[in-house]
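[1] the following comprises the amino acid sequence and a computationally predicted model.
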Amino acid sequence: MKLPIVAYGDPVLKKVGTHIDQDYPELKQLIANMFDTMYHASGVGLAAPQIGLPIRLFIVDFHDDEEDEPQYKKVFINAEILEETGEPWNFNEGCLSIPDIRENISRRPKIKVKYFDEHWVEHIDEVKGMPARVIQHEYDHIEGKLFTDRVSILRKTMLKSKLDAISKGDVKTDYRMRFPNKSKKR
């Protein structure tokens, strides 16, 4: 099932996610719905806060044909980034919760991340390149951060009217969204 994606301005996007356990209700179906939602929106990652759930869960499915990289598809439950290493590099990032805005964001190219997969097997992986960047972006979501929090104050001020418009629903997307400040039609 395709779920609505929560838009910029919704308080759930600023909450630090809570840990979940194996008894989390309908977790398998939630993960399947998140993949359906992400694919429908042409995303490469999606975090539970983006569908309105303040929990520590995100998914990633990244593949770059141009770089001949293998597909990197994983579920991250209760993730914790243990290390970020390497020379920071800028890349133009976007977010399904903040459509039509892209900004250069600096991140480190290599991470070590600890998490549980959908079968509750614990992993500690070292990841580099674009998959590491996608994980860092989604990890920010479960920490209550958005990529716009990583831009300069001046740049964020310049984006304010666009961000306000998104929160009010003044944006067009090919996927369903839930807007925190959309006025109700009478």
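    Everything's here; your move.
[2] every contact and neighbour count from this point should use C-alpha atoms.
    Fine.
[3] tell me where the chain has strands.
    Counting by DSSP state E, the chain has strands at residues 5-6, 45-47, 57-62, 72-85, 89-95, 98-107, 110-116, 122-128, 177-178.
[4] tell me the buried residues in the longest one?
    Burial within strand 72-85, assessed by neighbour count using 16 or more other Cα atoms under 10 Å, is assigned to 75-81, 84.
[5] from those residues, which is closest to His141?
    Comparing the buried residues of strand 72-85 against His141 with Cα to Cα places Ala79 closest, at 11.4 Å.
[6] for the residue nearest to Lys128 when sequence neighbours are not counted, give me its contacts.
    Spatial nearest neighbour of Lys128, excluding adjacent residues (Cα to Cα, 6 or more residues apart in numbering): Lys110 at 4.2 Å. Applying Cα atoms under 8 Å, 6 or more residues apart in numbering, we find Lys110 in contact with 84-86, 126-129, 132.
[7] buried only: go through those for me.
    84, 127-128, 132.
[8] structure two is appended below for comparative analysis:
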Amino acid sequence: MTSTSHIVVLAASMRGERMGRVLADWAGSRVAAQFGSHDLIDLADCVLPDDEHLQPGGGAPTPISERLDRADGYVFVTPEYNHSYPGSLKRAIDWHYREWMFKPATVLSYGVQGGLLATEHLRGVFAELHMVTTRRVVGLHTPWYDLGPTGYAAPEPVTKAFDMALGELDWWSETLRVARRDRPYGT
């Protein structure tokens, strides 16, 4: 049985020769199996306004604002760059504010050591935006060794761990959707 939550999978890397999109496609297939569908946002395809127009609490609507707003939860697929997450993801986060509020997120990070420092840095940012980060996250150690002719061929323990993280995301998505509807913050 699938959930009724609407989940956005966000591919954070914008580098050439990147793995992010391949991993986001794999994550999207797992999300679709759990939730029935998903919306994939690839930041490499997204043009945000110049930062000079950024205001506290976000900015003017962007090409992805409505898509983020419709989401009940998020899966962030991010590499670890220099012990953190990429600037492209920071810009996307900063350009939006209300869209993230009181929604859950899980992180699928990757890198030589699994990208978990990127995840840990995101947890503090997400908390500031009133987001709930799932306890379960997944760090992919050297996932380029698991590429096959059809994309990323996740080892069974990775698939199991990610599916468990999605189960937690499902619970938070349903719980927070009801809370946003029945007991909005500030009222």
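    Now that the structure is in, tell me what you want to look at. Note that the structure is predicted; figures quoted are calculated from it, not measured.
[9] drop the TM-score for these two in here.
    Remark: TM-score between the superposed chains equals 0.28 [TM-score structural alignment, normalised by the length of structure 1]; 103 aligned residues with a Cα RMSD of 6.2 Å.
[10] coming back round to it: got a markdown table for the strands of structure 1, with distance to Lys28 of structure 1 too?
    What follows is the strands of structure 1, written out as a markdown table (distance: least, Cα to Cα, whole Å):
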| stretch | distance to Lys28 of structure 1 |
| --- | --- |
| strand 5-6 | 19 |
| strand 45-47 | 15 |
| strand 57-62 | 12 |
| strand 72-85 | 11 |
| strand 89-95 | 24 |
| strand 98-107 | 27 |
| strand 110-116 | 13 |
| strand 122-128 | 17 |
| strand 177-178 | 22 |
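[11] what's the closest of those to Met38 of structure 1?
    Comparing these by Cα to Cα, strand 45-47 comes nearest, at 6.1 Å.
[12] report all helices and strands that the closest one contacts.
    helix 27-40, strand 57-62, helix 129-142 (3 or more Cα pairs under 8 Å, 6 or more residues apart in numbering; DSSP states H and E).
[13] try it again at 6 Å.
    Judged by 3 or more Cα pairs under 6 Å, 6 or more residues apart in numbering; DSSP states H and E, the packing partners of strand 45-47 of structure 1 are strand 57-62.
[14] now the strand it packs on and helix 129-142, what's the angle there?
    Here strand 57-62 of structure 1 points in a direction 160 degrees away from that of helix 129-142 (axes from the mean of the first three to the mean of the last three Cα atoms, to 10 degrees).
[15] counting by contacts, list what strand 57-62 of structure 1 packs against.
    Using 3+ Cα pairs under 6 Å, 6+ apart as the contact test, the elements touching strand 57-62 of structure 1 are strand 45-47, strand 72-85.
[16] show me where structure 2 has strands.
    Using DSSP E, strands in structure 2 cover 7-11, 39-42, 73-79, 104-111, 132-133, 138-141, 147-148, 151-152.
[17] and the buried residues of strand 72-85 of structure 1 as TSV, adding distance to Asp36 of structure 1?
    Formatted as TSV, these follow (distance: Cα to Cα, whole Å):
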residue	distance to Asp36 of structure 1
Val75	13
Phe76	16
Ile77	18
Asn78	21
Ala79	21
Glu80	25
Ile81	26
Glu84	30
